[in-house]
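Undergrad: Build me a model:
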Amino acid sequence: MIPFDLTGIDFCMTALFIIIFMDQLEKNKDHFPAVVGIVIAIICSIVFGSQNFMFPSLIISSMILLVKQGGTSYE
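TA: Here you go, the predicted model:
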C-alpha cells in the first residue's frame, strides 16, 4: 500500500473552517447561523470537554437552525 502521511491536516482543516466562517460573515446579511455555531460550540466545549464537543454542538446547532428555518419563508 502507498503510505499516507496526515501530518499538518489538523492545521489545514482549522484554516479551512475559519475561511468558510469569515466568508459567511462577509457575504450574508443574516449572521444568526454564525452566532449560533460559535455560541453552541463554546457551550458544548465547556459542558462536554474539548475532545467531545463537536458532535453535540453539530446536532444542537442543526436543530436550532432547522427550527428557525421552519418559521421563516425564503421565497
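
Undergrad: okay, CA-based contacts and neighbour counts for the rest of this
TA: Fine.

Undergrad: what's the helix or strand for the residue lying closest to H31 once chain neighbours are set aside?
TA: Setting aside the residues directly before and after it, H31 is nearest to L25 in space (Cα to Cα, 6 or more residues apart in numbering), at 6.4 Å. According to DSSP states H and E, L25 maps onto helix 9-27.

Undergrad: Buried residues, that helix. List them.
TA: L25 (16 or more other Cα atoms under 10 Å).

Undergrad: That one packs against which elements?
TA: Contact analysis of helix 9-27 by 3 or more Cα pairs under 8 Å, 6 or more residues apart in numbering; DSSP states H and E lists helix 32-48 as its packing neighbours.

Undergrad: if we can go back for a sec, my guess is the residue nearest to H31 contacts V35. True?
TA: No. At 9.7 Å, L25 does not count as touching V35 under the criterion of Cα atoms under 8 Å.

Undergrad: just to revisit the earlier point, look up how far A34 lies from the residue nearest to H31.
TA: Separation of L25 from A34 (Cα to Cα, to the nearest Å) stands at 7 Å.

Undergrad: before we go on, could you also do this sequence so I can check it against the first one:
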Amino acid sequence: VLMSAVAFCGSMQFVAITLLTTSFDPIQAFFLSLMVNARHIFYGLSMLDKYKGLGKVKYFLIYTLCDETFSITSSINPPNNINRKYFLFSISFLDYIYWILGTLLGSILESFITFNTTGLDFALTALFIVLFIEQIRIKENRLSGIIGISCTLISLFIFSSNNLVIPAMIFILISLIVRRKLPCH
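TA: Now for the predicted structure:
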C-alpha cells in the first residue's frame, strides 16, 4: 500500500518486486525503470498545454499522470461552469486514491480469491490497445498515432523485435518534438 502511494506507477510496481528480490544493480534498475515508464514522457509532453497556468496543483497532476489519468484528462474538457484546475485535480486525485484503495483491498482479499488467473496478463495489453484507439478517435491525435506506429515499425525493421523499444521511443520523441516546433502546429 505504501508503494502504491509513493511509487504511483503500476507497471513499475510489478517490476519492483523482481528488483527487490534479486541482487541490486542500480544501473539495471535505472534502465529498467526508464524503459517501463518511458511512455510517461510522451504523456507529459502532450499535456504541457493542458497543465499550463494551474499553479502548484500542476506538480500533483504531473506526479499522478498515469495511463488511466492520461486517457481521461487528455480526451475531455471540463464543463463551462467547472474550474479547469479543480476538474483536472479531482480526476487525478480520484485515480490516485482508487489505486491505493485497490491495492489495500487486493492485499486484504487476495487470500480469499482462488480462481485461475491464466491469461489475465493480457489485460494490460488490452488496456493499451483501448487507450490507443480512444486517442486516435480524436482527429487532432491521429498524426501522433501515425508517428508512433511508423517509428515503431521502422525500429522493428532496423533493430528487430528484441531491441525495438528504446529506439522506437527515441524516434517517437524526436518526431513529436520536431512536430511541436514546426510553425504550422
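
Undergrad: Check which helix or strand N52 of structure 1 maps to.
TA: Going by DSSP H and E, N52 of structure 1 is not in any helix or strand.

Undergrad: With the one 4 residues further on instead?
TA: When elements are assigned from DSSP H and E, P56 of structure 1 belongs to helix 54-70.

Undergrad: what does that helix correspond to over in structure 2?
TA: Matched against structure 2 by TM-score structural alignment, helix 54-70 of structure 1 falls on residues 165-181.

Undergrad: With stretch 15-23 of structure 1 instead?
TA: Against structure 2, stretch 15-23 of structure 1 falls on residues 126-134 (TM-score structural alignment).

Undergrad: Give me the mean distance between that stretch and structure 1.
TA: When structure 1 is overlaid, stretch 126-134 of structure 2 sits 1.0 Å from its aligned residues on average, using mean Cα distance after the TM-score superposition for structure 1.

Undergrad: I'd like the distance between the residue most central in space within structure 2 and S161 of structure 2.
TA: In structure 2, the C-alpha nearest the mean C-alpha coordinate belongs to D67, at 3.6 Å (Cα atoms, centre = their mean). As judged by Cα to Cα, D67 of structure 2 and S161 of structure 2 stand 24 Å apart.

Undergrad: Please apply the same query to F132 of structure 2.
TA: From F132 of structure 2 over to S161 of structure 2 (counting by Cα to Cα), the distance is 20 Å.

Undergrad: Likewise for S71 of structure 2?
TA: 27 Å.

Undergrad: for F30 of structure 2, same thing?
TA: 22 Å.

Undergrad: do the same with G44 of structure 2
TA: Relative to S161 of structure 2, and taking Cα to Cα, G44 of structure 2 is found at 26 Å.

Undergrad: okay, the two: which has more neighbours?
TA: The neighbour comparison of G44 of structure 2 against S161 (other Cα atoms under 10 Å) goes to G44, with 17 against 12.

Undergrad: wait, doesn't the more buried one sit right on I62?
TA: Yes. Taking Cα under 8 Å as the definition, G44 of structure 2 is a contact partner of I62 at 7.3 Å.

Undergrad: could you say what helices and strands whatever helix or strand M47 of structure 2 lives in packs with?
TA: Using DSSP H and E, M47 of structure 2 maps to helix 39-51. Under the contact definition 3+ Cα pairs under 8 Å, 6+ apart, helix 39-51 of structure 2 sits against helix 57-63.

Undergrad: The helix it packs on corresponds to what range in structure 1?
TA: Under TM-score structural alignment, there's no match for helix 57-63 of structure 2.

Undergrad: Give me the next element, helix or strand, following that helix.
TA: On the C-terminal side of helix 57-63 of structure 2, the closest following helix or strand by DSSP H and E is helix 67-73.

Undergrad: I appreciate the help and will end here.
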